[in-house]
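Trainee: mind looking at a prediction? Sequence and model below.
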Amino acid sequence: MTTLLAVDTAGRKVLVVGGGPAAAHRAAALALEGAHVLVVAPRICEALVDLHIDGHVEWRRDVVTPDDLDDVWLVHTATGDLATDARVAAWAESRRVWCLTAGAPGVTPGAVGAAASARVPTADEVNVALAGSGALPPGRRVARPDPVTRRDHPGRVVLVGGGPGDVDLLTVRGRRALALADVVVTDRLGPVAVLDELGPGVEVVDVGKAPGRHPVPQNEINRILVDRARRGQTVVRLKGGDPFVLGRGGEEVVACREAGVSVEVVPGVSSAVAAPAAAGIPLTHRGTVAAVHIVNGHDELSDAACLAVRDRSATVVVLMGVATLAATVHRALVRGASPTTPVAIVERGCTPTQRVTRAELATVVAVARRREVTSPAVVVIGDVAAPGLLEVDLEQLLDGSTLPVTAERMA
């Protein structure tokens, strides 16, 4: 039997064990509530690095030990390893400290090897509690996906494009796939907050890459997908953006098909399109440009991309191009691009911390360095990146010179 409670963590020490996207999301939420958050993990994803650098969380770069639970009010495990989570939960149980476990199966609190002594309530429990307190009007319900009933089925893999980061930009089909998942294999990018909506018993495996750090190589990711599907599990590979836009989704599809594993692809909103749109930059605009060229920033700017910038025949969008920005700019200039070509860099597009940096091609590297631009970011090169492209001249609008032609004006 459980009791639905709200826990006040403000000013209290909370331990988060794990360094992946699930841990980052939990740590951020706890820090926002005013908790003193200690993260213990040998490695942490970029989102946690940012939280640590900004002073929102403390990070101990090591394997968790029982001493880490000293003076802790609440423990949250999110390692993705069931044995580690269970061991930490047992330590918390012995100290009478409440413990939550993200993405691991729960068992009866107090049992040997218990995975957690606390859990996130289901939608039904929240609705009952709110209705009983009078906080929820009659006929209204809190919408939160409940775990679905599992059926015996052959294992399969679903590659879900999670979009640029905001949960609201995850497709309905993507959410449905997550509601049926037994295992979610996730990156550091994309809608990490959706992991909170997973039902009890759903395992979360973090395989996220960060610039210069690929702890789980692609062949190992492929092996995980195939292995879990062969166990009869539904495996959702949650990727940022779209799986087939510089997301290596094609490689994962091939690996599954070679192993005889059923695989489905759920398209996502690519950051190549979404980040510029969120910044008010149309990749195509009538009278300005009618084509788009998307490139991988890890590679040298192609001849076709250089030609597009030089002739202003297409907007060039560079993904994963912050670290190589100087080389990209140099190659474009050497190949004849105008130094005054507009450039915009959209950092953390479609998130509350989105930031846009604009400059001309000749000065953008210095401006980006001065503003300390960091990944993830999308670089847009071309006339559509010019400031004021979509602005309206209010004086002309007021005197009617730019009013649209309507039947009334034509008369």
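Mentor: The structure has been received and is ready for your questions.
Trainee: use CA for all of it now, contacts and neighbours both
Mentor: Will do.
Trainee: can you map out the helices along the stretch 301-411 of the chain?
Mentor: 303-311, 325-334, 364-370, 394-398, 407-410 (DSSP state H, counting those that start in this stretch).
Trainee: so residue 224 sits in a helix?
Mentor: Yes: residue state for residue 224 (DSSP: H, G, I helix; E, B strand; the rest coil) corresponds to a helix.
Trainee: burial count for it?
Mentor: Here the number of neighbours of residue 224 (other Cα atoms under 10 Å) works out to 16.
Trainee: returning to what we had before: can you redo the helices of the stretch 301-411 of the chain as a markdown table with distance to residue 388 and mean neighbour count?
Mentor: A markdown table is the format used below for those (distance: least, Cα to Cα, whole Å; neighbours: other Cα atoms under 10 Å):
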| stretch | distance to residue 388 | mean neighbour count |
| --- | --- | --- |
| helix 303-311 | 20 | 18 |
| helix 325-334 | 23 | 17 |
| helix 364-370 | 18 | 15 |
| helix 394-398 | 13 | 11 |
| helix 407-410 | 27 | 7 |
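Trainee: make a markdown table from those helices and add distance to residue 153 to it.
Mentor: Converted to a markdown table, the helices of the stretch 301-411 of the chain look like this (distance: least, Cα to Cα, whole Å):
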| stretch | distance to residue 153 |
| --- | --- |
| helix 303-311 | 46 |
| helix 325-334 | 48 |
| helix 364-370 | 51 |
| helix 394-398 | 62 |
| helix 407-410 | 61 |
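Trainee: before we go on, here's another structure to hold up against the first:
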Amino acid sequence: MADFDFLPVFQPGWVWLAGAGPGDPSLLTLGVHSALQQADVVVHDALVGGDVLRFVRPGALLDYAGKRGGRPSCRQDDITAKLISLARAGKRVLRLKGGDPFMFGRGGEEALALSRAGIPFRVLPGVTAGIGGLAYGGVPATHRGINAAVTFLTGHGADGAPPDDLDWGAIARGAPVLVIYMGVHHMAGIAERLIAGGRSPAEPVAVITDASLPSQRVVEATLATAAATIATEAVRAPAMIVIGEVVRLRAELDWVGRFVTQAEQPLAQRA
């Protein structure tokens, strides 16, 4: 058995901001797994699944603090205040988010609040869905000969609409591949802005839902048809949208669809 005593010790009164990855528990980092084993309280988001939470040590408190667009959600101010209060009470507080805490996860906001309150904290990065989710969907974020740049953006602004403070023309021209978080409900407006900015209506698009989970699903379309396809196929969030020629590589790189058989499934899921 490997010796993991090089991993940091979770001290009372600290908050660790951690990313749980896109869903598959095998994508947890050693640091996050260790944190789950040491924490007194795990304040977790809606996208953190039960398979990940199985690693929480017995006796630790699970505190749900999910935020989902269009649904009743915890207020960010209340979540931050809870983290500070628990830390001041001497608890080892793990703030567990899906993906990576600093990639559209408000981890930076929470870290700033902790810093200003004098609470010591550590950041444990996670595998963001914009990288890991694409890989599970058979779409590389970069590929030699196709793209040497990629742009990550959110399709969901603070007001719930596509963000208007972005230079959509510059985004359309700026990178051959675009990876969009939280854009399913606004695909029509996003496509309209990108096409107006110069993207081809025929450019391939893939929408990956439940990335890395057994329920994963990938739907392909073009930029012009993506919104209609999302509606017709009843695609739901959480989902990642990737736009660019790399999507065409799925025909050969869809390793989940082509090669993952019953034999490769986790032991608990085998018949």
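Mentor: Perfect, I can see it now. This is a predicted model, so every value here is computed, not measured.
Trainee: so which of the helices of the stretch 301-411 of structure 1 comes closest to residue 201 of structure 1?
Mentor: Residue 201 of structure 1 sits nearest to helix 325-334 of all the helices of the stretch 301-411 of structure 1, at 42.9 Å, using Cα to Cα.
Trainee: the closest one against structure 2, how far on average?
Mentor: Comparison of helix 325-334 of structure 1 with structure 2 after fitting gives an average deviation of 1.0 Å (mean Cα distance after the TM-score superposition for structure 1).
Trainee: where in structure 2 does that helix fall?
Mentor: Aligned by TM-score structural alignment, helix 325-334 of structure 1 falls on residues 187-196 of structure 2.
Trainee: surely residue 99 of structure 2 and residue 133 touch.
Mentor: No: in this structure, residue 99 of structure 2 is not within contact of residue 133 by Cα atoms under 8 Å, at 9.3 Å.
Trainee: residues that sit against both of those two, list them.
Mentor: residue 22 (Cα atoms under 8 Å, 6 or more residues apart in numbering).
Trainee: residue 367 of structure 1 maps to what in structure 2?
Mentor: Match for residue 367 of structure 1 (TM-score structural alignment): residue 229.
Trainee: oh, I was asking about residue 212 of structure 1
Mentor: With TM-score structural alignment as the criterion, residue 212 of structure 1 matches residue 70.
Trainee: where's its match relative to residue 191 of structure 2, distance?
Mentor: 21 Å (Cα to Cα, to the nearest Å).
Trainee: how about stretch 253-267 of structure 1: buried residues?
Mentor: 253, 255-256, 261-263, 265-267 (16 or more other Cα atoms under 10 Å).
Trainee: relative to residue 228 of structure 2, how far out is the match of residue 212 of structure 1?
Mentor: For residue 70 of structure 2, the distance to residue 228 of structure 2 - Cα to Cα - is 21 Å.
Trainee: sorry, back to before: ok, the match of residue 212 of structure 1 - how many residues close by?
Mentor: Around residue 70 of structure 2 there are 7 residues (other Cα under 10 Å).
Trainee: and the residue mapped onto residue 177 of structure 1 from structure 2, how far from residue 256 of structure 2?
Mentor: Using TM-score structural alignment as the criterion, the counterpart of residue 177 of structure 1 in structure 2 is residue 35. Using Cα to Cα, residue 35 of structure 2 is found at 29 Å from residue 256 of structure 2.
Trainee: more neighbours, the two?
Mentor: residue 35 (28 against 16).
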